[in-house]
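Trainee: with the input below, show me the fold.
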Amino acid sequence: MTKRSVQAIRHIGFEDLGSFQAPLREAGYEIEYVDVAEQEERNLDPLAADLLVVLGGPIGVNDHQAYPVITEEIELLRARLAADRPTLGICLGAQVMAAALGARVYPGSAKEIGWSPLELAATAAPNPLAGLKNVPVLHWHGDTFHLPDGCVLIASTPICRNQAFSRGPNILGLQFHPEALAARFEHWLLGHASELATAGISPVALRRDTELNGKMLEEAGTRLLAEWLARLT
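Mentor: Okay, the predicted model is just below:
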């Protein structure tokens, strides 16, 4: 099998590729994490990797003055998306992709943190999220975005209309977290303890819901990514 490369831009250690690591390796990808807190790792060629994944994190697109790395990522993605190179954004990653495509990113009507299923959109082409029908997924975000020009809305929730978008087979932005691993969820609860307390969200309830839904999402998310990778051009 010909080896391919995936670079995963990581903002915080525990928000990694999670359950997506296995299907990536099975599809022949060598995984390289790019930790944006390390200055020397941020000088990326936007077109070099066969696949670029931009992961989640506790900052937002509109925090670019406090965290200049956001501006760097938008510029990187602007070049990559213009070339239609395979790109996947998760949560913050999808928001950065939307900004790079010229869409507005802004605070949502409420924080969406917890487990709930998606409302999948009827699309002309097969919906890449079809495997998540009736599967509760993990949501963890406060911001949202307008649908970028030239992209197709593929999923919504009552709180957040623009949950996911695609552009052809190569570009996929997901506001939610399909990659979360139940076995590592305590890292999320500890790492985001301050945000949960401020939002009045119970870690006990989140832990319980993860025990109920985590395995189903891992299985569905793994299949989803494997199928998406197989369609890349």
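
Trainee: please count neighbours and contacts with C-alpha atoms only from this point.
Mentor: Fine.

Trainee: roughly how far is the longest helix that the chain contains from the heart of the chain?
Mentor: The residue-count maximum for a helix in the chain (DSSP state H) belongs to helix 203-231. Centroid displacement of helix 203-231 relative to its chain, using C-alpha atoms, centre = their mean, to the nearest Å, is 13 Å.

Trainee: and residue 59, which of the three is it?
Mentor: Residue 59 carries the three-state label coil when classified by DSSP: H, G, I helix; E, B strand; the rest coil.

Trainee: the closest residue to residue 151 other than its chain neighbours: what's it in contact with?
Mentor: Distances taken as C-alpha to C-alpha, 6 or more residues apart in numbering put residue 167 closest to residue 151, at 4.8 Å, once the chain neighbours are dropped. Contact analysis of residue 167 by C-alpha atoms under 8 Å, 6 or more residues apart in numbering lists 150, 151, 152.

Trainee: how many neighbours does residue 26 have?
Mentor: 11 (other C-alpha atoms under 10 Å).

Trainee: ok, back up a step: take the contacts of residue 167 and keep only those in strands.
Mentor: In strands, defined here by DSSP state E, the members of these are residue 152.

Trainee: by neighbours, which of the contacts of residue 167 wins?
Mentor: residue 152 (20 neighbours).

Trainee: wait, it touches residue 166, no?
Mentor: Yes - assessed by C-alpha atoms under 8 Å, residue 152 is found in contact with residue 166 at 5.3 Å.

Trainee: name the residues that touch the helix or strand residue 139 falls within?
Mentor: In the assignment (DSSP states H and E), residue 139 maps to strand 137-145. Contact with strand 137-145 is made by 60, 91, 95, 98, 103-108, 110-118, 160, 162, 175-178, 180, 213, 217, as judged by C-alpha under 8 Å, 6+ apart.

Trainee: want to put them side by side, so please do this one too:
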Amino acid sequence: MKRFLVLQLRPERDASDAEYAAFLQKGGLEAARTHRIRLDAEALPPDLDPAEYAGVIVGGGPGCVSDAPEDKSPEHARIEAAVLSLMPRITDCDLPFLGCCYGIGILGKHLGAAVGKGRYGEPVGTADCTVTEEGRADPLLAGLPARFDAFVGHKEALEELPQGCAHLLAAPSCPFQMVRHGQNVYATQFHPEADADIFRERIEIYRHHGYFPPDRAGDLIAMCRAANVHAPELILRNFIRRYG
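Mentor: Predicted structure coming up:
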């Protein structure tokens, strides 16, 4: 049985570990069925071939692909280059891929679409997602309601639908919440693995990273606890079931 390749970008160990645990729990995966690589701490093996895995999952992170090269730290530039190096093989061969938050920026940049901070960045909170006409027929959205909330918090976003992509989920605050390239390459702007406890922990970890005023952390944590966010995890579980 092939493993899933899980690529993580978060330099904060507690955030990275919690994200990985969420991928396992929400996806119904055992750790033995994954190959986890923390790109902040290790390089991609030079002979790594994404076709040897059941699928590739890319987590979130504080980097922005739309930043000018001189504004990216060496670490962020290295991580971005590592993930981008896999994308030609993934899209050319239509290999199973699920990019979460940062991953939608990676996919957009690889496909030559506009990714930026000027229009659709979303503050930490929830997005009101609606399944599009194309999304109704997509297997990763099977079992999801036509409208649901998802946790978001990002500075940049797709500003246009990349060429060759289907538009699966939309929201008033950010129109491109989920897209699919080909038949098997997916990306979400929200965090499909995040529940209220996971997002509360991230708020604590990232309170000084520019996503929100630090003194608003308490209000945001209260918002997470009151939010009804359960549907997005079905996307992750459907991805694992379909390709695992």
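
Trainee: follow-up on the earlier one: the residue nearest to residue 151 of the first structure matches what in the second structure?
Mentor: Superposed on the second structure with TM-score structural alignment, residue 167 of the first structure falls opposite residue 181.

Trainee: can you get me a residue count around the aligned residue in the first structure for residue 209 of the second structure?
Mentor: Under the alignment by TM-score structural alignment, residue 209 of the second structure pairs with residue 195 in the first structure. When neighbours are counted by other C-alpha under 10 Å, residue 195 of the first structure registers 12.

Trainee: can you tell me the SS state at residue 195 of the first structure?
Mentor: What three-state DSSP gives for residue 195 of the first structure is helix.

Trainee: and it, how close does it get to residue 142 of the first structure?
Mentor: As judged by C-alpha to C-alpha, to the nearest Å, residue 195 of the first structure and residue 142 of the first structure stand 10 Å apart.

Trainee: and the contacts of the longest strand along the first structure?
Mentor: Criterion DSSP E: the longest strand present in the first structure is strand 105-116. By C-alpha under 8 Å, 6+ apart, the list of residues contacting strand 105-116 of the first structure from outside reads 61-62, 95, 98-99, 135-146, 159-160, 199, 206, 209-210, 213.

Trainee: quick one: buried residues of that strand?
Mentor: 105, 111, 112, 113, 114, 115, 116 (16 or more other C-alpha atoms under 10 Å).

Trainee: so what corresponds to the fifth one in the second structure?
Mentor: When you say that, I think you mean residue 114 of the first structure. Per TM-score structural alignment, the equivalent position to residue 114 of the first structure in the second structure is residue 125.

Trainee: and the angle for the longest strand of the first structure with helix 203-231?
Mentor: Relative orientation of strand 105-116 of the first structure and helix 203-231, computed by axes from the mean of the first three to the mean of the last three C-alpha atoms, to 10 degrees: 100 degrees.

Trainee: report the angle between strand 105-116 of the first structure and strand 137-145.
Mentor: Counting by the same axes, to 10 degrees, strand 105-116 of the first structure lies at 170 degrees to strand 137-145.

Trainee: helix or strand next in line after strand 105-116 of the first structure, which one?
Mentor: Following strand 105-116 of the first structure in sequence, per DSSP H and E, is strand 119-120.

Trainee: so how far is that next one off the chain centroid?
Mentor: 17 Å.

Trainee: that strand packs against which elements?
Mentor: Secondary-structure packing of strand 119-120 of the first structure (3 or more C-alpha pairs under 8 Å, 6 or more residues apart in numbering; DSSP states H and E): strand 152-156.

Trainee: counterpart of residue 171 of the second structure in the first structure?
Mentor: Counting by TM-score structural alignment, the partner of residue 171 of the second structure is residue 157.

Trainee: what about its match, distance to residue 90 of the first structure?
Mentor: According to C-alpha to C-alpha, residue 157 of the first structure stands 16 Å off from residue 90 of the first structure.

Trainee: repeat for residue 162 of the first structure
Mentor: From residue 162 of the first structure to residue 90 of the first structure the distance is 13 Å (C-alpha to C-alpha).

Trainee: that's all I had, so thanks and see you.
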